[in-house]
Structures are given as C-alpha cells and as structure tokens.
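Q: Coordinates for the following, if possible.
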Amino acid sequence: MDRNNEPTSTVYYLAAMAYDHLGDHAGLDVSELYEWAVGQLEGKKINYEFFLMALDFLFLLERITVDEKGGLYVHKVIKDSQY
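A: Below you'll find the model as predicted:
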C-alpha cells in the first residue's frame, strides 16, 4: 500500500466495495456499478481506469463473472454434496 494514498484510493478498497455491492445487487453493468461507487465516496474522484483495474483484479481472482449482456455477478462455487 502506498503511504501517500488514502486507503479509499486503492485498487483493493475499490475491489472490496464492488464485490460487496455486487453480492447484494447482482447483474449491474460496469457503468451502474461505477456510478454507485462514485456516490459512496462523496467528494472524491474515482478514476474510471483505476476502477476497471479493481474489477479486473476481482475477475482474475475468479470472484466475479460477466454474463453475455455485460452484467456482473459474484462468482459462486457450488459444492458437490458427494464429498
């Protein structure tokens, strides 16, 4: 973590915010999620490319998925009951 940045300005923080919100509001597209995030951090700017890096981070960790229409979802693992 960079000492000069506020915690709310990090990819990790934005990723956590997005992940938490998508858990309750599945199917949002990126622009809707971005608008929500901007509203949550009143008075602070969120660079759109930086926000996309946070979503890329979640996607690479297989925490979110994208449907064919561009809706974002928290990736849920279904456990096999045979084990």
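Q: drop to CA atoms for contacts and neighbour counts, all remaining ones
A: Noted.
Q: Which residue ranges of the protein form helices?
A: Using DSSP state H, the helices assigned to the chain run over residues 11-24, 30-40, 48-60.
Q: Lys76 is nearest to which of those?
A: Nearest to Lys76, of all the helices of the chain, is helix 11-24, at 9.9 Å by CA to CA.
Q: can you state the direction angle for the closest one and helix 30-40?
A: Angle, helix 11-24 to helix 30-40, by axes from the mean of the first three to the mean of the last three CA atoms, to 10 degrees: 110 degrees.
Q: want to put them side by side, so please do this one too:
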Amino acid sequence: MILVDTNNKPQKTVYYISGVAYSHVKRRSNLALAELLDLVSGDLFPQKVDFQLFVLAVDFLFLIGKIVLNEEGELYAAG
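A: Below you'll find the predicted structure:
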C-alpha cells in the first residue's frame, strides 16, 4: 500500500519506509542495499521490514530522483 489509510499502520506504507530510508541515505552516503535494509529495520521497527515494501520504497526514491546508484552498486542521495 502506498497511501496511509485508517486501517493500516503507517510503518507498513511505501511513503513511510521511503522517508526513513531516505533519511539514512542522506546522513550516510554509499550504503549497500542490504545495509540500508538493516538500518531501516533496526531503527524504527520492532521486526524486520517486509522486503517487498522496502524494495518498493527504494524504487519510489529512484523514481522521484532522490537517490542514485553508483558504479559499485551503493546508494547515495542525489544532488
């Protein structure tokens, strides 16, 4: 689910997870995808983030131009 509705927890939405992921990428550049998943899961969530939602969140950040992939396959904040 992308949008927050009244029947869902915001922690289980693409927008929320992408916001948390972007804050980590902005603070620390050159993060591997697995490392970013661990950071997002460890900081705010009592259990691991669903991998499919996490990938959708990262894809969303790529689509809106907030993160970029370098030649080594690491993520960093654009611009």
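Q: Quick TM-score on the pair, please.
A: Once superposed, the chains reach a TM-score of 0.88 (TM-score structural alignment, normalised by the length of the second structure), with 76 aligned residues with a CA RMSD of 1.1 Å.
Q: circling back: let me have the helices of the first structure in CSV, extended by distance to Asn5 of the first structure and mean neighbour count.
A: Formatted as CSV, the helices of the first structure follow (distance: least, CA to CA, whole Å; neighbours: other CA atoms under 10 Å):
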stretch, distance to Asn5 of the first structure, mean neighbour count
helix 11-24, 11, 17
helix 30-40, 17, 14
helix 48-60, 13, 17
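Q: wait, which of those is closest to Val74 of the first structure?
A: Of all these, helix 11-24 sits nearest to Val74 of the first structure, with 5.8 Å by CA to CA.
Q: Reformat the helices of the first structure as a markdown table; add distance to His75 of the first structure.
A: Shown next, in a markdown table, are the helices of the first structure (distance: least, CA to CA, whole Å):
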| stretch | distance to His75 of the first structure |
| --- | --- |
| helix 11-24 | 9 |
| helix 30-40 | 16 |
| helix 48-60 | 9 |
